[in-house]
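> Show me the folded form of this:
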Amino acid sequence: MTSPVSNQPQKMEMGLNPGMTGLPPSLQYLAGLDQIIIKQKIEALEVLTGFETRNRYAVLNNQGQQIFFVQEESSLCERCFCPMNRGLTLHVTDNNSQEVMQFSREFKWCTGCCWCGEGCCNMAFAVESPVGRRLGTVRTGDSKCKAHMRIYDASDKHMFTLWGPCCPCQCVCGCTDDIDFPITDPSLQTRVGNVAKQWRGCCVDTFTDADQFCLTFPADMTVDCKALLLGAVFLTEFYVFEQQKNNNNSGGY
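Predicted coordinates for the structure are as follows:
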């Protein structure tokens, strides 16, 4: 069981970014980190019945201590009948149950694909941190055969790009390596971080749909950018791996 960081307010001495006054201490805590782990909680009801439940995640530091908890808010009807299209809000709370971030998307009839990621099927997460303060959006992009996502700030300036592999597959038959989604600048010339879908072992990855990701970034990156990259992890989860799991469950590719 992961232990929470109970003394987040006492860890604020390390490397605060300029202009961070007024932010909750738990957000300021991000200033000193260069890596976080996002671990999806295993839902017993979903494992036993295949019923799509609300997703929950623990966000951990590299010591395995919980720094945030993420819970999905979505319609039961949409989860049952159109899980990939569902509108949702992900509420990010700290260890004091204070909501410090929010990622949201609207319901769409089209679930998005590599060929029309920027068209009518565009999937986008709006990022707020703290809640009510819009930081920007993470959107899918056209990419032909690879998962492609772009990160924009509040003024719609293109900040970062993520590219996934052609076949983001993991299985017990041999594809047990981590799946990397490099984070680059818009020119694709400079790599600034990475999102890795981690292999959690045969039983977890084969018999459940609980995913685990590792997000790395420069320690001196602004907290706003780190929050946007965290939003990109969740878009990767829903755009790539939730679709993959639902296709497998329905017998599709």
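> use CA for all of it now, contacts and neighbours both
OK.
> Could you check how far stretch 130-137 is from the centre of its chain?
Here stretch 130-137 is found 15 Å from its chain centre; the criterion is CA atoms, centre = their mean, to the nearest Å.
> Now the second one, please; I'll put the structures next to each other:
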Amino acid sequence: MIVCTRNFCGAARSFVITIVDNSGREIIRLSRPYRCSTCCFPCCLQKLQVEAPPGTTIGFVKQNWHPCLPKFTILNEREEEVLKIHGPCVPCSCCADVNFELKSLDESSVIGRISKQWAGVVKEAFTDADNFGVQFPMDLDVKVKALVLGACFLQDFMFFEHTNTNK
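The predicted structure is shown next:
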């Protein structure tokens, strides 16, 4: 089944990612069900659930419909809005980083960033490896930090997933 979803669903496939600590204990679980990932179907937008510890939902990352821009909302465990994320119109770039801005709820100020970092021509052309950077305020709630990390993984799958990868 995994081979079928990887080959036929590509970046839209469902996933569960576990993040473990140094002792191998699972501390965060990111879950995304299969969803159609096209702007023509605003009823099937992406939604990632974040659990920390596994079994305790701390929030969600929800894609917002927009005809041109990648937009997301970070929600707490009660599905109340916490932060907004705005990406560039074309979420790919040659020779430069691709930045998704973390914004306040009223979208008036940028408080951080998720960046897909440019790794150079050779690495970008011949490998599926990507480097990401996440910046947020030091005093941001630890649960929201985990949700921002989850948003980073979701954006990787949605915009930077290579079709021939075995992620």
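> May I have the TM-score of the superposed chains?
The TM-score (TM-score structural alignment, normalised by the length of the second structure) is 0.91; 164 aligned residues with a CA RMSD of 1.6 Å.
> Would you check how far apart the corresponding residue of the first structure for E51 of the second structure and D153 of the first structure are?
For E51 of the second structure, the aligned residue in the first structure is E128 (criterion: TM-score structural alignment). Here E128 of the first structure is placed at a distance of 11 Å from D153 of the first structure (CA to CA, to the nearest Å).
> Relative to V50 of the second structure, how far out is the spatially most distant residue from the centre of the second structure?
Computed with CA atoms, centre = their mean, the residue of the second structure farthest from its C-alpha average is S23, at 25.4 Å. Distance, S23 of the second structure to V50 of the second structure, using CA to CA: 21 Å.
> what about the lengthiest helix in the second structure, how far off from the first structure?
When the second structure is parsed with DSSP state H, its longest helix is helix 142-155. Superposed on the first structure, helix 142-155 of the second structure shows a mean distance to its aligned partners of 0.7 Å (mean CA distance after the TM-score superposition for the first structure).
> For that helix, what is the distance to the chain centroid?
Distance of helix 142-155 of the second structure from the chain centroid (CA atoms, centre = their mean) equals 7 Å.
> and V192 of the first structure, what pairs with it in the second structure?
Correspondence of V192 of the first structure to the second structure, assessed by TM-score structural alignment: I111.
> For that match, pull up the helix or strand it's in.
Element membership for I111 of the second structure, per DSSP states H and E: strand 110-117.
> Contacts for that strand, please.
Residues from elsewhere that reach strand 110-117 of the second structure (CA atoms under 8 Å, 6 or more residues apart in numbering): 96-104, 130-137, 152.
> swap the cut-off to 6 Å and go again
Contacts to strand 110-117 of the second structure, defined as CA atoms under 6 Å, 6 or more residues apart in numbering, come from residues 97-103, 131-136.
> Just among these, which is most surrounded?
L102 (25 neighbours; other CA atoms under 10 Å).
> circling back to that earlier point, how much space separates the residue farthest from the centre of the second structure from K145 of the second structure?
S23 of the second structure is 21 Å from K145 of the second structure, where distance means CA to CA.
> V61 of the second structure now?
Applying CA to CA, the value for V61 of the second structure to K145 of the second structure is 12 Å.
> and if you look at K116 of the second structure?
On the measure of CA to CA, K116 of the second structure and K145 of the second structure end up 17 Å apart.
> Neighbour count: the two, which is higher?
Shown here are K116 of the second structure and K145; by other CA under 10 Å, K116 has more neighbours (24 against 17).
> just to revisit the earlier point, measure the match of V192 of the first structure to L83 of the second structure for me?
I111 of the second structure is 9 Å from L83 of the second structure, by CA to CA.
> any residues in contact with both of these two?
Counting by CA under 6 Å, 6+ apart, the shared contacts of I111 of the second structure and L83 are K103.
> So between these two, which is more surrounded?
Taking neighbours as other CA under 10 Å, I111 of the second structure and L83 compare with L83 leading, 21 against 16.
> Which part of the second structure matches the helix or strand that Q28 of the first structure is a member of?
Using DSSP H and E, the element containing Q28 of the first structure is helix 25-28. Alignment note (TM-score structural alignment): helix 25-28 of the first structure is unmatched in the second structure.
> re earlier: what residue in the first structure is paired with the residue farthest from the centre of the second structure?
With TM-score structural alignment as the criterion, S23 of the second structure pairs with N96.
> Its match - that's part of a helix, no?
No. Assessed with DSSP: H, G, I helix; E, B strand; the rest coil, N96 of the first structure is coil; it does not lie in a helix.
> ok so, going back, next, give me the two most distant ones among the contacts of strand 110-117 of the second structure.
Taking every pair in those and measuring CA to CA, the maximum separation is 21.9 Å, between K103 and N131.
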